[in-house]
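A.B. asks: The following comprises the amino acid sequence and a computationally predicted model.
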Amino acid sequence: MRIRRRGAAVLVALISVLACAPTDEPPPRSAAGRHTGAPGIGDPDFPQDGNGGYDVAHYSLTVDYTPATKRLTGLTKIRAKATQDLSSFNLDLTGLDVAKVSVDGSPARFSRKDGELTVTPAARLDAGSPFTAEISYSGSPTPAKDTANLGTYGFIPTADGAFVASEPNGSKTWFPSNDHPADKATFDFTVTVPAGLTVVANGEQSASPSTAGGRTTYRWSERHPMATYLATATIGKFEVRQGRSPGGIPTYAAVDPKFKTGLDRVYNVSGEITDYWSTVFGAYPFSSTGAIVDDYSAGYALENQTKPLYGGFDPDEGIIAHELAHQWFGDSLTIKRWKDLWLNEGFATYAEWLWSEHRGKKTADTIFKDFYNRGAKDPMWSYPPGRAKPGDLFNESVYTRGGMALHALRKAVGDPTFFKLLKTWTAEHRYGNVTTRQFVDLSERLSGKDLDPLFDAWLFQPRRPTLA
C-alpha cells in the first residue's frame, strides 16, 4: 500500500441455519467448550483478527450488489481443514445480517458478537478433517476506518459501484472469512451488478460476462494463494484494455472514464514494470498483471493481488512500481504477523528507488542520502520500522526507514549478493508467509556476515543509525 497522507501512505453461502433465530451471545461452552476455535489467529497486535482451529483452502464468493440502494446479498462457501477438534469455530464479519449457515451440508447454529460470527456445527469436526461451510448474508456494507493515517477502507460504496480495498482487516466488511494474512487461500468470485457496470476482481475472468434481466454477472478466479486483505471486487463504470506485456504476461487495466486518457499509459507502464521486476526479483508469481483506477478519492493505492488499485488519481511510475513490487513482497510472500509490515512496505519503497535508478533518474544511494540528511530529530528515527505499531501501522518509517534498511544491507554485502538475496528470498518462500528473522537469517547465510547489528540499528532502535 502507498499511503498518500501523513507521509506514508459472501461468505454466507448460507449453510442452512436451524429453524431457531440467531442469538446475541455465543453458544454455551459445555463440556465441548475446550474444543472451541479461538476468536483470533494469535496475532497479539490484532487479537480479534483471524481465527484459530482451522485453515482455509478456498473461498467461493457469490455477491449481488446494487449501487443505487447500497444493498449487498452474498453467499460464501469456504473449504477448510480443522487443525484441532472443533465443537465450534469463528469467522470474521462486521455488519451485514446472516440468514443461514451450514457445515458439510447440515444446518449449523450461529451467533454474532463484536465482529465475530461463531458457528456451531451439528457434529464436532475432528482435527485434520476437511469441511465446507456456507454462509448466506445481506445488508449494506459499512466500511472500516483508521483515524491514524489510513482513512476509510474495506467495501466502500461509490456513486456507480464500490471501491474495494481491504488492508489491513477490511475484508470482514463484505464477506465472512479468516481475516488475517497468516491464512491464505484461493478465491472464486461471482458478482452480479446492474447492466452497464463492470466488476474487476483478482486473477483472471473464468467466463465471459453474462447479462439477463438487466443485470450482468462477472466471474473471476485467483488460483494462487492470497491473503484476504488483497481480495477485491471493485465495481463501477470502467474503460478496459486487455492484452499482454512485452514479456508475454497477460495484462488487464481498467480506469474510470474520468481517467480514460491515461488508460494506455497505465496499461503499458504496468506491463513494462512487471516485466522488469521479473528480472530483478525473480519470475512473476501470478498469471496476470494489471491496474484499476477508480474515481474515489481514497488518498492511497493498494496492491490487490494481480490488480493494484489506485484511489482517485492517475498514478505515476513510482507508485505503479511500488504496487507491482508488492506482487512479490506482500502478495506472494506474505507476512505472518502485522508487526513485520516493513517486509512489505520497506521492500516496495526500495523498489521505487530501484525503478528511479533503472530509469536513469536519482540513484537509490542519492535517495537514501536525501532521507538520511533530514537530521537526527526527524520523527522517522524515533519509530523503529521493524516493529510496526498496531495504532500507527502505516507510519512513514515503516516505508522509508524500511527501504533505507535494505539500502544499508546492499552497501554492506555488495550488489551481487544483495540481488541474489532478493531472488532467493522470493523463490524460497513463494506463496508462503514470512518473518523478519527469516530474512535476516537468509541475508547472513548468503553473505557469510554477522548482520544482526545492522538490522538492529536500522529496524529496532529508536534513533538514527550511524553510517559506517
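C.D. replies: Received, thanks.
A.B. asks: Please make it C-alpha for all contacts and neighbour counts, starting now.
C.D. replies: Noted.
A.B. asks: list the buried ones in the helix or strand containing Thr190?
C.D. replies: For Thr190, the host element (DSSP states H and E) is strand 185-194. In terms of neighbour count (16 or more other CA atoms under 10 Å), strand 185-194 has its buried residues at Ala185, Thr186, Phe187, Asp188, Phe189, Thr190, Val191, Thr192, Val193, Pro194.
A.B. asks: Below is structure B, check it against A:
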Amino acid sequence: MRRLLVATLATALTLAGGALPAQAAPTPGGAGLGDDYFPDYGNSGYDVSHYDVRLRYYPGEDRLTGTTTILAAATQDLSSFHLDFVLDVASVKVNNRPATFTREGDHELVVTPPRAVTQGQTMTVVVQYSGVPSNKVAAGYTAWTRTADGALAVGQPEIAWWWFPSNDHPSDKATFDVSVAVPDGVEVLSNGVMPRNPTQDILGWKRWSWRSLHPQATYLAFLAIGQYEITRDTTAGGQQVINAYSELLPQDFEDAAKASVERTAEVVDWGSSIFGPYPFEAQGGVVGPPGALGFALETQTRSVYSSGFFRSGANMSVVVHENAHQWFGDSVSVERWKEIWLNEGFASYAEWLWSEEQGEGTTQEIFDYLYATQPADFWTIAPGDPGAAEIFSGAVYDRGAMTLHQLRLAIGDDDFFELLRTWAAEHKDGDANTAEFIALAEKVSGQQLDELFQDWLYTPSKPAVEGVSALARKAAPKAPKSWAKIQQNHEMLHAH
C-alpha cells in the first residue's frame, strides 16, 4: 500500500509539472563529540540506551572474549558510525545483518552497515571480539590493570575501550547488563545489583551477572576480577549492599578497609539527609589488591578503592568522597570534561561537611587552612576550566570545594542546601554544566552571583576574601584534625 501511495504521488507531481523533493544522502557519524578537552572521545550520530556485555575471562593469560550488544537510536541518517574500542574484532552485525568494519586511529572502530540507518530508527549492534587488554595501548597508555589473581577495569576518563565497545563520553549514558564467566573460585564484581547468584557450568566455570538499572556513564562501568571476600547486607529500604575485599590484602590493611567501607550504608544515609534521596538501586565498595591502583574511583553504585587509602588505618574521608560522587558525578554527570569541578569540588566539600559532622574540623576551619597554606602555583589553575592536562589537579578538588564554601557564605545555609538538593533532583540520571549550576544558584538565592563564580572558578589567581579569620591570616596555621586524611586522599585522587 505504501509503494502505491508513493507512486501515485510521484505521478501527480509529474503531471502538475512538479518533482519529488530530493532526499539527502545518509552521511557518516562523527569520530568524536567535540569535547573541549578530548574532541575524539564519544561519537556523534546515535544515542545508546543499553549495553549488554557478555564476557569470558582467562586470568592466567589475561585474555578476554566477548559479545557486546548495543541498543541505540540514530540521531541522523547514518551511512556509517564509530565505536570506541581497542580489542580485536571478529564480527559486527547491525540489525541482524553483517556489517563491515575498519580501524581508524588508536581507539576508533568504524562500522558500515549494509543498509543505512535512518534518523530516529533503532539499531541493534552486536560486536564479537577477543584480546589481551593489558597489551593494548591507546591515548598513550593501557588503562586495564592486570593483577596477580585477575584484573581491574577501572579508570577515568578512559577504561571502556579495553573491555566493551561504546559511545565513550559521559553525555551518552545508558543502562547495563554485565555478565562474566571465570574459572570456578574466581569472583567478579561490577555495578548495580546481582539479579541472581553466580551460576556454574559443566566446564568448571562460574558466570557472574550484574545489572545497572539507572543510566550510567561508560567510564563508571567497572570490573574487578580475582580472589575477593564478599560481604552482603540489605538496607532498611531493601537495597543490596555488596562490599568486596581482595584476599591478597595484608591483615592490617584489610581490617582498616573493612572499618571504613563497611560503613558505606551509614555514609549514604548521611548523604541522603543533605543531598536528597540516594539516586541508585544498590551500594557498596571494592578494595583491590595491594599496588594494583593508585586512586579511588566513584564507579556507579559501588566505588573501587586502592588499598593504599587504608595503609595508615581506617579512612572515612575517602568513603565519603566517593559516595558523594554518587549524587555529583554519577547521577548528575558532566556534559563535557571541562566541567569536572562539578564532580570533584562537590565530593571534596562533602568531606568537609563530614569533618564538621564528626567534630574534626569545621568547613570554615578547613577553608581558612587551605586559603593560608596553598602555594602560589595552586592559584594559577582555574577549576572551572583547568585544561585537559589538569582535570585531576588539586585546584579542581580543593579550590572547587572552596568555591562552594564561598557560595554557601554568600547565600546562606538554607538556600545553599536547597540548591544542592534541587541540583541533584533536577538533573538526576542526566548531565549538566556550570552555567546551569550558576543559573540555579541565582534562582534559588535571588542573588546575582557572576562575580563570585568568576573569581573562584575562572580567574587564575588567588581571590580576595572579606573578613578573613585569624586562622587564615597566620603564616603557619594549625590544620584541623581531619586535614591529614583529606590531604592524603587528594594526593592519591589527583594521581589518576
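C.D. replies: Nice, thanks for sending it over. This is a predicted model, so every value here is computed, not measured.
A.B. asks: What value does the TM-score take for this pair?
C.D. replies: Remark: TM-score between the superposed chains equals 0.89 [TM-score structural alignment, normalised by the length of the first structure]; 432 aligned residues with a CA RMSD of 1.8 Å.
A.B. asks: picking up where we left off before, can you put the buried residues of strand 185-194 of the first structure in a markdown table and add distance to Ala82 of the first structure?
C.D. replies: As requested, the buried residues of strand 185-194 of the first structure are exported to a markdown table (distance: CA to CA, whole Å):
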| residue | distance to Ala82 of the first structure |
| --- | --- |
| Ala185 | 15 |
| Thr186 | 17 |
| Phe187 | 19 |
| Asp188 | 21 |
| Phe189 | 24 |
| Thr190 | 26 |
| Val191 | 29 |
| Thr192 | 32 |
| Val193 | 35 |
| Pro194 | 38 |
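A.B. asks: circling back: residue range in the second structure corresponding to the strand holding Thr190 of the first structure, please.
C.D. replies: Counting by TM-score structural alignment, strand 185-194 of the first structure pairs with residues 174-183 of the second structure.
A.B. asks: any idea how far the matching stretch is from the chain center?
C.D. replies: 17 Å (CA atoms, centre = their mean, to the nearest Å).
A.B. asks: how big is the offset of it relative to the first structure?
C.D. replies: Comparison of stretch 174-183 of the second structure with the first structure after fitting gives an average deviation of 0.5 Å (mean CA distance after the TM-score superposition for the first structure).
A.B. asks: contacting residues for whatever residue of the second structure lines up with Thr66 of the first structure?
C.D. replies: Matched by TM-score structural alignment, Thr66 of the first structure corresponds to Tyr58 in the second structure. Counting by CA atoms under 8 Å, 6 or more residues apart in numbering, Tyr58 of the second structure makes contact with Leu64, Val182, Pro183.
A.B. asks: Trp270 of the second structure too?
C.D. replies: Here Trp270 of the second structure is in contact with no residue (CA under 8 Å, 6+ apart).
A.B. asks: Just confirm it is within a helix.
C.D. replies: Yes. Trp270 of the second structure: assigned to a helix according to DSSP: H, G, I helix; E, B strand; the rest coil.
A.B. asks: The helix or strand hosting Val111 of the second structure against the first structure, how far on average?
C.D. replies: Element membership of Val111 of the second structure [criterion: DSSP H and E] is strand 108-112. Superposed on the first structure, strand 108-112 of the second structure shows a mean distance to its aligned partners of 0.4 Å (mean CA distance after the TM-score superposition for the first structure).
A.B. asks: burial count for the equivalent of Ser273 of the second structure over in the first structure?
C.D. replies: Aligned counterpart of Ser273 of the second structure in the first structure: Thr279 (TM-score structural alignment). By other CA atoms under 10 Å, the residues close to Thr279 of the first structure number 11.
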